[in-house]
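Trainee: Below is the sequence, then the predicted model.
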Amino acid sequence: MSDIAGELRESEVETAVSAPRAVPGRQDAGLLLGLMGLGSILLLWWALIHFLAEPGGLGERFSPLAAFASLRDLVTGSDLFLHVAVSLKRILVALGFALLIGVPVGLLVGLNRTFEAATSPAFQFLRMISPLSWMPIAVMVLGVGDTPIYFLLTFAAVWPILLNTAAGVRNLDPAWLQLSRSLAATRWETLLHIVIPGVLGHVLTGVRLAIGILWIVLVPCEMLGVSAGLGYFILDTRDRLAYSELMAMVLVIGALGFLLDWTTRMLHRHWGHAG
């Protein structure tokens, strides 16, 4: 199989040489425009509170100044980082389960037409069911705690990974498969050296989509009777009427979600064309 690996490395070199490089000036302009967009959102937030909220009323607790003041207090404390760590752990565990399920099944769907025909209607039916609709069933069957959260998050994340993996198999270059057959490669060698590297970009695309879904589903899932996590903290601030802390947590959730998406984009940029 060294011949196959050599052929693939040569194709990677050709792709890398022909790929256009990013222009620094355009990157700086894009960063500036992005910062201007974020600034516009903050300005709109301030204007809505300033012009619509009554002076000294409840609405002022949702203002940017109050939120950033509470955010400073939360960052200097210790509870915030505990909740962040618990939520990130749940995201990573559920993503791991989704990969363990979605990638092998996606490979099987892409490689076996009979299996695809038998499972496609069921998969399309299941993926259209909102993960949150399973919350009462998950609690009744699995109880409270992390177990139902892992189930709900995995159910939410598995579909983009599975479907993107299957799409990656279908989009494999037939010349690569023909090369493996001409070199008398076994099925395992073809899978290891051609199929998996060839679908890596699609898998990473599925991971990015999955993380976006996970981050949205996480907050309501963490209101299932757990005692830590970003969703739990949101619920706690609401019960304590600490609305400035609630808005600070909204900022934290948005910032962490942005960082997770940025990380997956960087992974896709560096590893997405490995095949």
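Mentor: Ah, there it is.
Trainee: Please make it C-alpha for all contacts and neighbour counts, starting now.
Mentor: Will do.
Trainee: Helices along the stretch 1-150 of the chain, start to end?
Mentor: 2-18, 24-52, 64-76, 79-111, 113-127, 135-142, 146-170 (DSSP state H, counting those that start in this stretch).
Trainee: Now do the last one and helix 135-142, the angle between them.
Mentor: Between the axes of helix 146-170 and helix 135-142, defined by axes from the mean of the first three to the mean of the last three Cα atoms, to 10 degrees, the angle is 110 degrees.
Trainee: List the buried residues in helix 146-170.
Mentor: Residues of helix 146-170 classed as buried: 148-170 (neighbour count, 16 or more other Cα atoms under 10 Å).
Trainee: just the helices of the stretch 1-150 of the chain: most buried one?
Mentor: Among those, the stretch with the highest mean neighbour count (mean count of other Cα atoms under 10 Å) is helix 146-170, at a mean of 24.
Trainee: hold the first one in mind and look at this next one:
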Amino acid sequence: MNAPPPTGAFVSQAHKPAPGTRRQAGRPRVRRLLLGVIGLLALVGLWWIGTDVLAAPGSFVRRFSPMPAFASLADLLVQSDLLIHVAVSLKRILVGLAFALAIGVPVGMAVGTFGALEAATTPAFQFLRMISPLSWMPIAVMVFGVGDSPIYFLLTFAAVWPILLSTAAGVRQLDPRFTQLARSLAATRWEMLSRVIFPGIIGHILTGVRLAIGILWIVLVPCEMLGVSAGLGYFVLDTRDRLAYSELMATVLLIGVLGFLLDGLARALCRRWS
């Protein structure tokens, strides 16, 4: 008689994916990607219809046509200093997000931990959150002067609220059995924070970061019209003043692409750590 195969053979065969399973799992992703591309092409088609088909010949609207905008974008990326403006804007985003994290995470953890603090601060936080960050622009310029400082203040003010509120919600949703177990094992405050609380709320923090990045990217462009000499907002004003309308639309396209990529990066981080 032939000897039976070892038990491990059954285990390895049981854990092997069925033929074609991986291929079938990838089909929804490909389909979703194709649908997204079709949606983007439809958006460009609507843009073309609005500027080249429906607009009257010689109309001012025709200056914002997609074909010259795409051509100008290719030229700007190769021949101009547009990439320098992109780097400056991304640096401001990172600095504003870093300040918002440094403020929002510890305050959010405190608010989520202490009920009395939550009751005392929630009305004030909700009131401040509903004030548009752009309404602070004149005050920021008067207090901080012209330059990067008022931009950092406005970006931090815009980004801190989703991070703070998401962090507080994460702390409140922690399973109390985990903290009770850590206390029963005589965990120190640092061990409680680093090994129980923070790992349990990292998904909520990243969700707040994703929301904050979307707000930051929207607020950034008008903030960069405060008298600075670099950044995407500055470049938009520069193209308007030079009457370079195709370059203006190219910059608008680039702002959308960069915002899309930043949101994709934030979504990837959420999937990785949530």
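Mentor: Cool, got the structure. None of these values were measured; they are calculated from a predicted model.
Trainee: Which of the helices of the stretch 1-150 of structure 1 sits closest to residue 242 of structure 1?
Mentor: Residue 242 of structure 1 lies closest, by Cα to Cα, to one member of the helices of the stretch 1-150 of structure 1: helix 64-76, at 9.4 Å.
Trainee: where's the residue nearest to the spatial centre of structure 1, which helix or strand?
Mentor: Residue closest to the mean C-alpha point of structure 1, counted by Cα atoms, centre = their mean, is residue 211 at 1.1 Å. With elements taken from DSSP states H and E, the one containing residue 211 of structure 1 is helix 196-221.
Trainee: residue range for that helix in structure 2?
Mentor: Using TM-score structural alignment, helix 196-221 of structure 1 lines up with residues 198-223 of structure 2.
Trainee: what's the mean distance for the matching stretch versus structure 1?
Mentor: Compared with structure 1 after fitting, stretch 198-223 of structure 2 deviates on average by 0.2 Å (mean Cα distance after the TM-score superposition for structure 1).
Trainee: With stretch 38-48 of structure 2 instead?
Mentor: Comparing stretch 38-48 of structure 2 with its match in structure 1 after superposition yields a mean distance of 0.5 Å (mean Cα distance after the TM-score superposition for structure 1).
Trainee: In structure 1, what range does that stretch match?
Mentor: Against structure 1, stretch 38-48 of structure 2 falls on residues 36-46 (TM-score structural alignment).
Trainee: Please enumerate residues in contact with that stretch?
Mentor: Stretch 36-46 of structure 1 is contacted from outside by 63-64, using Cα atoms under 8 Å, 6 or more residues apart in numbering.
Trainee: Spatially, which residue comes closest to the counterpart of residue 146 of structure 2 in structure 1, not counting chain neighbours?
Mentor: In structure 1, the residue equivalent to residue 146 of structure 2 is residue 144, according to TM-score structural alignment. Distances taken as Cα to Cα, 6 or more residues apart in numbering place residue 225 nearest to residue 144 of structure 1, at 5.9 Å, with adjacent residues excluded.
Trainee: where does that neighbour land in three-state SS?
Mentor: coil (DSSP: H, G, I helix; E, B strand; the rest coil).
Trainee: Would you mind getting the average deviation of the host helix or strand of residue 190 of structure 1 from structure 2?
Mentor: Using DSSP H and E, residue 190 of structure 1 maps to helix 187-190. Helix 187-190 of structure 1, aligned to structure 2 and superposed, deviates on average by 1.7 Å (mean Cα distance after the TM-score superposition for structure 1).
Trainee: next one: stretch 243-262 of structure 1
Mentor: Mean deviation for stretch 243-262 of structure 1: 0.4 Å (mean Cα distance after the TM-score superposition for structure 1).
Trainee: Which residues outside that stretch are in contact with it?
Mentor: Contact with stretch 243-262 of structure 1 is made by 61-63, 66-68, 70-71, 208, 211-212, 215, 230, 233-234, 237-238, as judged by Cα under 8 Å, 6+ apart.
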